[in-house]
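Asker: When you get a sec, could you give me coordinates for this:
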Amino acid sequence: MTSALDSVENHGRRPPSMSDVAARAGVSHQTVSRVLNTPERVRTSTRERVQQVIDELGYRRNRAAHALATARSSTIGILTIGNAHFGPSSTVLAVEAAARSRGYFVSVSSLESAESGAAQAALGLLVDQGVDGIIVVAPLVDVAEFVERAALNIPLVIAAANPQATPTGKLRYVCVDQCAGTRLAVEHLIALGHQRIAHVSGLSTWIDASERLAEFRRLMDRPGLQALEYRADGWAAAHGYAVGLEHADEILSGQGPTAIFAANDYIAQGLLRAFWERGLRVPEDVSVIGFDDVESSAFFVPSISTVRQPFELLGQAAMEALAEVQAGAAPKPGRFEAVLAPELVVRGSCAAPRRR
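Answerer: I've put the predicted structure just below:
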């Protein structure tokens, strides 16, 4: 097969053009354009022949010329809270992969804070770049409200389980079902025999944290069950560690919970460290279950039971929803364009409560 370098040398040290592809494949310039832009409109045999020549010549589309000709930038904007948080960063990577598979570049704009003013600035940067659409990967209450109020005249998708989601002609929502994930965690603990269960909740400014806390309260509002609520000041392991130290004595005394549902795996990891320091055994003295399934959770001692979120599927669903908006399709019935199911991952940090 001819390499891209060979093709450049064969064309007077210039990159191969669309005309070169058309001549080699024996088709028109318009047919090559259709293969690149609307391949579903080209007969399969012709499409395959043109694609083979594209590969042989090493042809690369001139994005600047394409943008001028179509009034589209072939760029998708991602508005995100930043890469310090596992859930959003995993979703951003998934959106980037899904965008590339559809032939888009990606421009990422990170929020400097959780305030709506920061969202306005970050969103403005993407709009000024002329992006073809924006996917918001910042599951924050204020950010979702601001994006909805902004009513931009470009396709928008918000990846968050916002209970107030209101899709419009240009705006869609996709999410992982946070209530279903909470049910998986809490019902697993109840099935093991736990009746006194605590939830270490995440930041209340996060939509996902609020959804998990509300569902925890609903699930525990049953005869024979006792719900305890501990609030972490952030999502990091250090915050779980602080909560663990604060409540270790009551667990040791038998007055505390026999199981804890942590709002994410990092908080669960911090709890394990604190309990180990204070002489509490997991899961013999207290069970712990997390959320997200970060890679390191499988390698703790004990390994941490958790709820896995399908971030790769979430990225794909966000791009599919954006494509629907671009095509002018009406919103699907309900609040969300796609609701994805999480998965329970059972490991060593949960067991039946020890009789006291």
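
Asker: C-alpha from now on. contacts and neighbour counts both.
Answerer: Noted.

Asker: in the chain, which spans are helices?
Answerer: 4-10, 18-25, 29-37, 44-57, 63-70, 86-101, 116-128, 141-150, 178-191, 207-220, 237-252, 265-277, 311-326 (DSSP state H).

Asker: Let's have the ones you listed in CSV, adding distance to residue 294 and mean neighbour count.
Answerer: Compiled in CSV, the helices of the chain are given as follows (distance: least, Cα to Cα, whole Å; neighbours: other Cα atoms under 10 Å):
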stretch, distance to residue 294, mean neighbour count
helix 4-10, 40, 15
helix 18-25, 45, 18
helix 29-37, 38, 16
helix 44-57, 38, 17
helix 63-70, 37, 12
helix 86-101, 7, 20
helix 116-128, 27, 17
helix 141-150, 24, 17
helix 178-191, 15, 20
helix 207-220, 16, 19
helix 237-252, 12, 19
helix 265-277, 6, 24
helix 311-326, 11, 22
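
Asker: Could you dump those helices into TSV with distance to residue 344 added?
Answerer: Converted to TSV, the helices of the chain look like this (distance: least, Cα to Cα, whole Å):
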stretch	distance to residue 344
helix 4-10	47
helix 18-25	50
helix 29-37	41
helix 44-57	42
helix 63-70	43
helix 86-101	16
helix 116-128	33
helix 141-150	26
helix 178-191	6
helix 207-220	15
helix 237-252	21
helix 265-277	13
helix 311-326	14
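
Asker: Which among the ones you listed is found nearest to residue 340?
Answerer: Across the helices of the chain, residue 340 has its closest neighbour in helix 311-326 (7.2 Å, Cα to Cα).

Asker: Which elements pack onto that closest one?
Answerer: helix 86-101, strand 133-137, strand 156-159, strand 171-176, strand 338-340 (3 or more Cα pairs under 8 Å, 6 or more residues apart in numbering; DSSP states H and E).

Asker: mind redoing it with 7 Å?
Answerer: If you count contacts as 3 or more Cα pairs under 7 Å, 6 or more residues apart in numbering; DSSP states H and E, helix 311-326 packs onto helix 86-101, strand 156-159, strand 171-176.

Asker: To check against the first, give me the structure of this:
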Amino acid sequence: MTATGKPGAPKRPASLQMIADHLGLSAAAVSRVLNGAPAAKSIPKPTQDRILAAAKQFNYRPNVLARSLRRGHSMTVGVLLPEVSEGYATLVLAGVEQALLQAGYVFYLVSHHHQAERVENAQTMFVERFVDGIVAIDTVLARHTELPTITVSCPDEQEGMTNIVLNHRRAAELAIDHLSGLGHREIAFIKGQAFSSDTEPRWQAIRHAASRAGITVDPLLVASLEGDSPTHEPGYFAAQRLLASGSSFTALFTFNDVSAIGAIRALREAGLRVPQDVSVVGFDDVQSAAFQNPGLTTVRQPLKTMGMLAAETLVQRIAAPPEHPAPKQLVIDPEFVVRESTCPPAPRRKT
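Answerer: Model (predicted):
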């Protein structure tokens, strides 16, 4: 006899009512036991054992989605990020994943590659799949759904959203003060792509920090990453353009560690030593930064911590009453990690 009660019929999961009928018990009693409800403690142990045995016999599987929706939550979250690759977004995602798993949530992940249509389609999909909230990492959201939303390094503040951001001014000061403290005055810069949420605030912070240190930013010594490749190539080509400008520099501050690694390759191909001829400072402190040759001096963003904070804040928002005010911004301070890719500039030769 199958769960359908018909010989030869395909086996399918039984319902609570079918198990209750089989045992001669109420569906409410069966539900309490199989769902682990506190009220199940009042049911005698032998009866609980019979219910559990029947559930196994009839291949019972609880409808988790239906049960969670009855409680008001699906226990799922939508996550948006540009791409999954070494660097910023993946480290933030690791923190998001860890915190959500600890809270009993699972998530849908969408990589949008900076395509506005994919972002909007993903938001619609999340709503249709009854997610409880959204985490958006370095993602421009053209519209705000009614779902609780936490953003990480997103440029636009929207009502009801909480944005987790790095203290860019402090980050720039740490890097510029380190280089100027070593004696560097001719510093080149590699900016991020226009689509990156961090590009403009970080560049403004760098200009402020340079002015504060009495360092002039030479337009010829500023290059931008081009294209949307998450590889080392954009940094490599940006460094080549800086070298082709003909302006000399003794230090280079890059938009991120991935571009710094590409830039070091270009500097070496040009016959320059790092750090003896050009000191290089990165940004992010990705896992491979410490294992480069030389080890990369960098501004450390606590990326995993930022991801965990985003997920934890979202879970709190989901549980809070709708009228509970949400903070607009949570600011995280960076650290500075000194390794072997920076040193004082070489003394100038007398002519």
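
Asker: hang on, the earlier thing: need the helices and strands packed on helix 311-326 of structure 1 in CSV with distance to residue 267 of structure 1, can you?
Answerer: Below are these laid out as CSV (distance: least, Cα to Cα, whole Å):
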stretch, distance to residue 267 of structure 1
helix 86-101, 12
strand 156-159, 23
strand 171-176, 20
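
Asker: which one of those lies closest to residue 205 of structure 1?
Answerer: helix 86-101 (14.5 Å).

Asker: what residues does the closest one touch?
Answerer: 82-83, 105-106, 137-138, 311-312, 314-316, 319 (Cα atoms under 7 Å, 6 or more residues apart in numbering).

Asker: redo that, cut-off 6 Å
Answerer: Residues from elsewhere that reach helix 86-101 of structure 1 (Cα atoms under 6 Å, 6 or more residues apart in numbering): 83, 137, 311-312, 315-316.

Asker: Nearest to residue 188 of structure 1 among the residues you listed?
Answerer: residue 311 (22.3 Å).

Asker: Which position in structure 2 pairs with that closest one?
Answerer: Matched to structure 2 by TM-score structural alignment, residue 311 of structure 1 sits across from residue 303.

Asker: residue contacts, its match?
Answerer: Applying Cα under 6 Å, 6+ apart, the residues near residue 303 of structure 2 are 91-92.

Asker: How much space separates it from residue 262 of structure 2?
Answerer: 21 Å (Cα to Cα, to the nearest Å).

Asker: Out of the helices of structure 1, which gets nearest to residue 349 of structure 1?
Answerer: The nearest among the helices of structure 1, by Cα to Cα, is helix 265-277 at 9.1 Å.

Asker: Give me the range in structure 2 that that closest one lines up against.
Answerer: Going by TM-score structural alignment: helix 265-277 of structure 1 matches residues 257-269.

Asker: So what touches the matching stretch?
Answerer: Residues contacting stretch 257-269 of structure 2 (Cα under 6 Å, 6+ apart): 232-233, 235-236, 239, 254, 282-283.

Asker: 7 Å - rerun?
Answerer: 87, 231-236, 239-240, 254, 282-286, 289.

Asker: between the helices of structure 1, which one is nearest to residue 352 of structure 1?
Answerer: Closest among the helices of structure 1, once you apply Cα to Cα, is helix 178-191, at 8.1 Å.

Asker: before we move on, back to that, for residue 230 of structure 1, which of the helices of structure 1 is the nearest?
Answerer: helix 237-252 (7.3 Å).

Asker: List the contacts of the closest one.
Answerer: Outside helix 237-252 of structure 1, the residues that touch it by Cα under 7 Å, 6+ apart are 232-233, 256-257, 266-271, 273-275, 278, 280.

Asker: before we move on, back to that, out of the helices of structure 1, nearest to residue 339 of structure 1?
Answerer: Taking Cα to Cα, helix 311-326 is the member of those nearest to residue 339 of structure 1, at 8.7 Å.

Asker: mind checking what residue 340 of structure 1 lines up with in structure 2?
Answerer: Using TM-score structural alignment, the equivalent of residue 340 of structure 1 in structure 2 is residue 332.

Asker: Geometric centre of structure 1: which residue is closest?
Answerer: With distances taken as Cα atoms, centre = their mean, the residue of structure 1 nearest its centroid is residue 91 (2.7 Å).

Asker: if I look at the counterpart of that one in structure 2, how far off is residue 293 of structure 2?
Answerer: In structure 2, residue 91 of structure 1 lines up with residue 92, judged by TM-score structural alignment. According to Cα to Cα, residue 92 of structure 2 and residue 293 of structure 2 sit 25 Å apart.

Asker: ok, now residue 90 of structure 2?
Answerer: Going from residue 90 of structure 2 to residue 293 of structure 2 by Cα to Cα gives 23 Å.

Asker: And for residue 114 of structure 2?
Answerer: 32 Å.

Asker: who has more neighbours, the two?
Answerer: residue 114 (17 against 12; other Cα atoms under 10 Å).

Asker: burial measure for the nearest residue to the more buried one once chain neighbours are set aside, as a count.
Answerer: Sequence neighbours aside, residue 82 is the residue nearest to residue 114 of structure 2 in space, at 5.8 Å (criterion: Cα to Cα, 6 or more residues apart in numbering). Neighbours of residue 82 of structure 2 under the rule other Cα under 10 Å: 22.

Asker: Residue 295 of structure 1 -> structure 2?
Answerer: Taking TM-score structural alignment, residue 295 of structure 1 has residue 287 as its aligned residue in structure 2.

Asker: burial count for residue 156 of structure 1?
Answerer: Other residues lying near residue 156 of structure 1 total 28 when counted by other Cα under 10 Å.

Asker: Residue 132 is in contact with that one, correct?
Answerer: No - taking contacts as Cα atoms under 7 Å, residue 156 of structure 1 lies outside contact range of residue 132: 9.4 Å.

Asker: Stretch 194-204 of structure 1 maps to which residues in structure 2?
Answerer: Using TM-score structural alignment, stretch 194-204 of structure 1 pairs with 184-194 in structure 2.
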